[in-house]
Structures are given as C-alpha cells and as structure tokens.
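1. predicted model follows, preceded by the sequence.
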Amino acid sequence: MGNIGGGEILVILLLGLVVLGPGRLAVVARQFGRVVREVRRVATGFQEEFRDLVEDPSLEAIARERGHRLTGSSSSESATDEAEEAGG
C-alpha cells in the first residue's frame, strides 16, 4: 500500500488510538479495511474489462474490414507509420 513503512503505520495507529479511543479505532479500522477491499475489487474489475476489450478478436476483424494495418507495434509507432503513408 504505497510507501508507508512500519514506523509510519505505528504513528498513525497511536494517533488514532489517542483521537478515537480503542473501541472506536477498531470500528474505523474495520470500515477502512472494507473500503480498501471494495476499491481493489472495483479496480480489478476495471482491469479485467479493459483487458477483455483490448483482446476482443472481433475488434481485429472490424479493423481489417476498414483497411487498417495491424502490425502489433506500439500505438505511437503505428501513428507515425500512418502519418508517413498519408504524407508521402
């Protein structure tokens, strides 16, 4: 979770203990854990959807129908190649 070390976590926990008290700190920590878990779940879902979209074979067929050349090179290289073909 980022670049937070053990010392920083200890300071955060001690501050939370002082500000919230032991009972409330446990509740807040539990809620925070649920939020982090949900955010990770949603992020993973977005990554999977994006990967499925990018790897969709029907997109390749559509591109070929429209006359696009598929080389497997990076998008910046493809854009440069297309610009060179259009220009000269």
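-> That came in fine, so what should we check first? Numbering: from 1, shown residues only.
2. going forward, measure contacts between C-alpha atoms and count neighbours the same way
-> Fine.
3. any idea which helix or strand comes after the strand or helix carrying residue 40?
-> Assigned by DSSP states H and E, residue 40 belongs to helix 6-54. Of the helices and strands lying after helix 6-54 in sequence (DSSP H and E), the nearest is helix 57-65.
4. next, the angle from the helix holding residue 40 to helix 57-65.
-> 50 degrees (axes from the mean of the first three to the mean of the last three Cα atoms, to 10 degrees).
5. any idea whether residue 2 is helix, strand or coil?
-> coil (DSSP: H, G, I helix; E, B strand; the rest coil).
6. okay, pairing it with this:
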Amino acid sequence: MSNTEDKMKNAKDHLVGKTKEGYGKVTGDKQVETEGKAQDLKADVGDKFSEIKETVSEKVGDVIDAVQDKMGKDKQEKK
C-alpha cells in the first residue's frame, strides 16, 4: 500500500473511531465507545508505522546513493 493510501485509510479510521466514540458516549453504549477508541488507536499506530516506513525508505535510499557514489569514484580512480 502506498504512503498516500496509508494516510487516507488512517484518516478514515480516525474519523470513524472518533465518531463511534462520541456516539457511544452520548448513547451510553460502552461497547461502541470502546470500539471507537480502539479504531482511533489503530489509526494512531498506522500513522506511526507510516512514519517509520517513510524514514526507513529515505535512509535506505541514502545508503544506496552513497554506495553508488563510492563505486563511481572507485571506477574513476582505476582509470
């Protein structure tokens, strides 16, 4: 799943979770309130996971670039 898709899904889960939580509080339905809290928490975890994936992807890209630069310099030195 792409980062944009992850963000959209997490935003939807935040919205639905908060809505369920609010509905549960207003109606006194503790089960719905708890489900809403859980769905919002799931979205929080998804947000953090997306951040981690993005950071790791950037770092891997940096390492690949550094290796390619090093290999290019080594080839030039051998000439």
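-> Cool, got the structure. What you see is a predicted model; the values in this text were computed from it and never measured.
7. the first structure: which residue goes with residue 57 of the second structure?
-> In the first structure, the residue matched to residue 57 of the second structure (TM-score structural alignment) is residue 46.
8. and that match, how many neighbours?
-> By other Cα atoms under 10 Å, the residues close to residue 46 of the first structure number 12.
9. how close does it sit to residue 11 of the first structure?
-> 34 Å (Cα to Cα, to the nearest Å).
10. please pull up the equivalent of residue 34 of the first structure in the second structure.
-> Per TM-score structural alignment, residue 34 of the first structure is aligned with residue 45.
11. same check, this time on residue 58 of the first structure
-> Checking TM-score structural alignment: residue 58 of the first structure goes with residue 70.
12. which residues are in contact with the residue most central in space within the second structure?
-> By Cα atoms, centre = their mean, the second structure has its centre lying nearest to residue 50, at 1.6 Å. Going by Cα atoms under 8 Å, 6 or more residues apart in numbering, residue 50 of the second structure touches 3, 6, 7.
13. kindly report the same for residue 17 of the second structure.
-> Residue 17 of the second structure neighbours (Cα under 8 Å, 6+ apart): 35, 36, 37, 38, 39, 40.
14. can you tell me how far it is from residue 8 of the second structure?
-> For residue 17 of the second structure relative to residue 8 of the second structure (Cα to Cα), the value is 14 Å.
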